[in-house]
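fold the following for me, if possible:
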Amino acid sequence: YETEATFFDEGVRTAKQKQLEEKLLQLVQPAFQAMLGHIRSGTLDKFKEAFDKALNGGEAFSSAASSSTQTYMALFDEGCADAVIKQVEWDTSKVRDKLRRDIDAHITSVRTAKLSEVTKTYEGKLNEALSGPVEALLDEANSGTWPAIRKLLQRETELAVSGFSSALSGFDMDEETKEKMLTSLMDFARGIVEAKAREEAGRVLIRMKDRFATLFSRDPDSMPRVWTGKEDIRAITKTARSA
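Sure, this is the predicted structure:
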């Protein structure tokens, strides 16, 4: 342009050059925006891969999230710097903000899934540690049953809460949220015992009937009772009922 416009008036030449530059930039801007979008999506994919790899490698959640975010936001900035056109200062902040929101959303999603996974793990441990033993204790109910159940509940709850608390420490959550989750786990443990107790309570009448029938129809040596007509039916019935 400068070669061909050499003999034109300088004012005209300058004005026309400015118009030409503006038109060229208008043509280039869509490609520039597309390039930024490509850099953003590529950076997000790399972030997700690195973040998952860090978590699978045993790094604490909050540490992995922080380090990965810093690394890949910096990588995005480098990519933008290479794509920027020196003649114009186009704003890349909106695309950068979009990337940060996408990264934060992914972190939140993974965090929710991981917390759910950890919670289910410790709920499963409690269920395994309490369900069978509590049911067995209730089946052989006696005066020591409930003290034994309370002792079992306390021991297994303390073990689970300790492990759960350690697992949650890697998520860098506030104390109030952490306490709520620990309390929820303790409530879950009590719920297991209460559910088993309700199940057993529903079977009490059947057990009482079976016990009565057994004592009524068998002698003190547990042999089938032979009815001769001389038995004290009232006494036998009273004994069976009281048992």
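
please count neighbours and contacts with C-alpha atoms only from this point.
Fine.

where's residue 43 relative to residue 155, distance?
For residue 43, the distance to residue 155 equals 48 Å [Cα to Cα, to the nearest Å].

another for comparison:
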Amino acid sequence: MSAEKTREKEKVSVPTHVAVIMDGNGRWAAERGLPRLAGHKAGAEAVTRCLRAAVARGVDYLTLYAFSSENWSREPQEVSDLTSLMRYYLRHKIAGLHQEGVRIRFIGDLSRFDSDLRVELDRAEKLTSKNTRITLLLALSYGGRGDIVQAAQRLALSVQRGEMAAEQITELEFSQHLWTSGVPDPDVVVRTSGEYRLSNFLLWQSAYAELVFLDVFWPDFNERHFAAVLDHYARRERRFGVRPSA
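From the prediction side, this is the model:
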């Protein structure tokens, strides 16, 4: 059997799209008597491990909840630390990801970031736009409710302008106006740190996703945890609301 056919066989139980709520940076740092910034830096290293694991296992899309819309209400110093980390990785890590064939997309209300950071985000997307090895979506200033609202507003404006009729708004049409337009819905949503909620992440897109909750802080997440997620997924029968046969 060729290597290509072997890979395709292995991908039968591998999700196309994995989405992760990266939680626990602050508590990881607190347990070690470290500042929260140390937790965020350690969390950034976990992103690298997660991405490598996703590539190795043949996942096509990986979405990471990096900065929620609610994060703007944190202490100004922590927000500043987080955006500084973004700038560092955008300036020093994107070239390496590009060489590895990673396509990068950012989803969320990016208008809330300073103009210089938005320039960096745009540059990263354009640089990697032709890559096909894996698509990495980073949710920045993202909220699931806000995503739904902005899609509804855009559709309402189209109806108001006479570009479409209200009855033409279908689920498919609606999904094409979300920030994740063009990306398949996640097959599995993972949350670390032992919390059991979605926290306003991909609310529309996760309607039929398998949910996996791990009792590990995000900075400790590694390839073994990623393998456990895929094992959970492979053992679940996805019915999409269809009644199982007798």
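
superposing both, give me the TM-score.
After superposition, the two chains reach a TM-score of 0.24 (TM-score structural alignment, normalised by the length of the first structure), with 83 aligned residues with a Cα RMSD of 4.4 Å.

looking at residue 43 and residue 155 of the first structure, which has the bigger crowd around it?
Shown here are residue 43 of the first structure and residue 155; by other Cα atoms under 10 Å, residue 43 has more neighbours (21 against 11).

can you name the residues in contact with the host helix or strand of residue 70 of the first structure?
If you go by DSSP states H and E, residue 70 of the first structure is part of helix 61-83. Helix 61-83 of the first structure has contacts (Cα atoms under 8 Å, 6 or more residues apart in numbering) with 32, 35-36, 39-40, 43-44, 46-47, 50-51, 54-55, 92, 96, 100, 103, 107, 111, 170-172.

could you identify the buried members of those?
Buried subset of those (neighbour count, 16 or more other Cα atoms under 10 Å): 32, 35-36, 39-40, 43-44, 47, 50-51, 54-55, 96, 100, 103, 107, 111, 171.

still on that earlier bit, in helices, which of the contacts of helix 61-83 of the first structure fall?
Among the contacts of helix 61-83 of the first structure, DSSP state H puts 32, 35-36, 39-40, 43-44, 46-47, 50-51, 54-55, 96, 100, 103, 107, 111 in helices.

about what we covered before: in the helix holding residue 70 of the first structure, which residues are buried?
Buried residues in helix 61-83 of the first structure, counting neighbours by 16+ other Cα under 10 Å, are found at 61-65, 68-69, 72-73, 75-77, 79-80.

let me know the next secondary structure element after the longest helix along the second structure.
Secondary structure assigned by DSSP H gives helix 36-56 as the longest helix of the second structure. Following helix 36-56 of the second structure in sequence order, the next helix or strand is strand 61-68 (DSSP H and E).

just checking, next helix/strand downstream of that following strand?
helix 76-92.

which other helices and strands contact the helix or strand just after that following helix?
Moving toward the C-terminus from helix 76-92 of the second structure, the first helix or strand encountered (DSSP H and E) is helix 94-99. Other elements packing on helix 94-99 of the second structure under the criterion 3 or more Cα pairs under 8 Å, 6 or more residues apart in numbering; DSSP states H and E are helix 115-128.

please spell out which residues along the helix it packs on are buried.
Within helix 115-128 of the second structure, the residues that count as buried by 16+ other Cα under 10 Å are 117, 120-121, 124-125, 128.

and those, which is closest to residue 55 of the second structure?
Checking the buried residues of helix 115-128 of the second structure against residue 55 of the second structure with Cα to Cα, the nearest one is residue 128 at 15.7 Å.

check contacts around that closest one.
By Cα under 8 Å, 6+ apart, residue 128 of the second structure lies in contact with 98, 101-104.

still on that earlier bit, farthest-separated two in the buried residues of helix 115-128 of the second structure?
117 and 128 (16.9 Å).

touching, residue 134 of the second structure and residue 97? I think so.
No: in terms of Cα atoms under 8 Å, residue 134 of the second structure does not count as a neighbour of residue 97; the distance is 10.2 Å.

so what sits against both of those two?
residue 103.

residue 52 of the second structure: how many residues sit nearby?
Neighbours of residue 52 of the second structure (other Cα under 10 Å): 14.

ok, it to residue 135 of the second structure distance?
12 Å.

residue 183 of the first structure is in what secondary structure piece?
In the assignment (DSSP H and E), residue 183 of the first structure maps to helix 175-202.

give me the buried stretch members for the helix or strand just after that helix, please.
Going down the chain from helix 175-202 of the first structure, the next helix or strand is helix 204-217, by DSSP H and E. By neighbour count on 16+ other Cα under 10 Å, the buried set for helix 204-217 of the first structure is 212, 214-217.

turn those residues into JSON lines, columns for distance to residue 236 of the first structure.
Converted to JSON lines, the buried residues of helix 204-217 of the first structure look like this (distance: Cα to Cα, whole Å):
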{"residue": "212", "distance to residue 236 of the first structure": "10"}
{"residue": "214", "distance to residue 236 of the first structure": "11"}
{"residue": "215", "distance to residue 236 of the first structure": "8"}
{"residue": "216", "distance to residue 236 of the first structure": "6"}
{"residue": "217", "distance to residue 236 of the first structure": "9"}
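
output the contacting helices and strands for whichever strand or helix holds residue 153 of the first structure.
Assessed by DSSP H and E, residue 153 of the first structure sits inside helix 145-168. Contacts defined by 3+ Cα pairs under 8 Å, 6+ apart place helix 145-168 of the first structure against helix 93-139, helix 175-202.

could the ones you listed go into a markdown table alongside distance to residue 164 of the first structure?
Converted to a markdown table, these look like this (distance: least, Cα to Cα, whole Å):
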| stretch | distance to residue 164 of the first structure |
| --- | --- |
| helix 93-139 | 7 |
| helix 175-202 | 7 |
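
between these, which one is closest to residue 23 of the first structure.
Across those, closest to residue 23 of the first structure is helix 93-139 (Cα to Cα), at 23.4 Å.

and the angle from that closest one to helix 175-202?
With axes from the mean of the first three to the mean of the last three Cα atoms, to 10 degrees as the basis, helix 93-139 of the first structure and helix 175-202 are set at 30 degrees to each other.

and helix 93-139 of the first structure, what does it pack against?
Packed next to helix 93-139 of the first structure, using 3+ Cα pairs under 8 Å, 6+ apart, are helix 10-56, helix 61-83, helix 145-168, helix 175-202.
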